[in-house]
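Colleague: return a 3D structure for these sequence lines:
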Amino acid sequence: MTPELWWMTWTAILAGSLWIPFIVGVGTAPQGTWPEGTDPFVTPMDPNLQRPWVRRAFRAHLNLLEQFLPMLALVLIAHAAGVSNAATVWATGLFFALRLAHAAGMITGTARMPLRPILFTSGWVCILVVAGAIILT
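Modeller: Reported below is the predicted structural model:
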């Protein structure tokens, strides 16, 4: 297994696990949190229905999925094309670390402006590095 696929495996595990904080938050909501006729899974971002950290957990999961799909596609394209170099290895490893830091910071509320957008944008730069390695090879 290439290092790039190794890091994408861990990122996939993270993406497949980030639903857990949201479900825990919904499942531990105080009695009466959900007004009659509302569904926490249909309206997860409604500020009137969710505690702030539960909304942030939902967004952290969505933010990871927004970047994981393009990164995974590029890593698979690079793998199929035989493109692997120090830049792609570093970009995929850093991508995982950034996504982990972004999720933890977002859920806990510690990654505020400007840190959270810097983490997200840095993940995008990692995507561009892998894309550039493919295009320039």
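
Colleague: switch to C-alpha atoms for all contacts and neighbour counts from now on
Modeller: OK.

Colleague: so what's the residue count around Ile135?
Modeller: 10 (other Cα atoms under 10 Å).

Colleague: can you check Val26 too?
Modeller: Other residues lying near Val26 total 20 when counted by other Cα under 10 Å.

Colleague: one more to put side by side:
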Amino acid sequence: MTVELHYLAFSILLVFVQLFLAAAGATKARGLKWNAGARDEATPPLPPVAGRLDRAFRNVLETFPLFAAAVLLTHAAGVHSALTSFGAGLYFWARVAYVPLYAFGIPYVRSMVWSAASGGIVLILAALL
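Modeller: Predicted structure coming up:
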């Protein structure tokens, strides 16, 4: 398996971790009955950290499909280089760093880390073109 596919697998695990963190935060704030229920009624806003974990999870869902597609394209095209490996690693490690930066409300650095992760996707695509 290529380095890029390894980072894709690790990124899938990271998305699950973020899903569980967001769900745990929401359940802690709203209760187990809310979590097990149909959630038909309006829900109260989440407290700050739980809300940030939820938003960080939703944020990874915006970029992960692009990353996955880029990695799968490199695999299908047989394009594997230092640039694709670096781009995949940059995406993964920046997304790892993004979670605590967002959870603890650290501005600016969080945005730079998001840009770095997005830059990893761009590097993979650049290697394809």
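
Colleague: biggest helix in the first structure by residues?
Modeller: helix 52-81 (DSSP state H).

Colleague: which secondary structure elements does that one contact?
Modeller: helix 3-17, helix 19-27, helix 86-108, helix 115-135 (3 or more Cα pairs under 8 Å, 6 or more residues apart in numbering; DSSP states H and E).

Colleague: could those helices be laid out in CSV, adding distance to Ala80 of the first structure?
Modeller: Supplementary listing: those in CSV, determined by distance: least, Cα to Cα, whole Å:
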stretch, distance to Ala80 of the first structure
helix 3-17, 11
helix 19-27, 30
helix 86-108, 14
helix 115-135, 10
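
Colleague: please identify the most buried of these.
Modeller: Between those, helix 86-108 has the highest mean count of neighbours, a mean of 20, where neighbours are mean count of other Cα atoms under 10 Å.

Colleague: ok, back up a step: out of the helices and strands packed on helix 52-81 of the first structure, flag the one nearest Leu65 of the first structure.
Modeller: helix 3-17 (6.7 Å; Cα to Cα).

Colleague: which residues touch the closest residue to Thr11 of the first structure other than its chain neighbours?
Modeller: In this structure, Thr11 of the first structure finds its nearest non-sequential neighbour in Phe96, 5.6 Å apart by Cα to Cα, 6 or more residues apart in numbering. Going by Cα atoms under 8 Å, 6 or more residues apart in numbering, Phe96 of the first structure touches 7-8, 10-11.

Colleague: tell me the residue furthest from the middle of the second structure?
Modeller: Distance to the chain centre peaks in the second structure at Glu41, reaching 28.6 Å (criterion: Cα atoms, centre = their mean).
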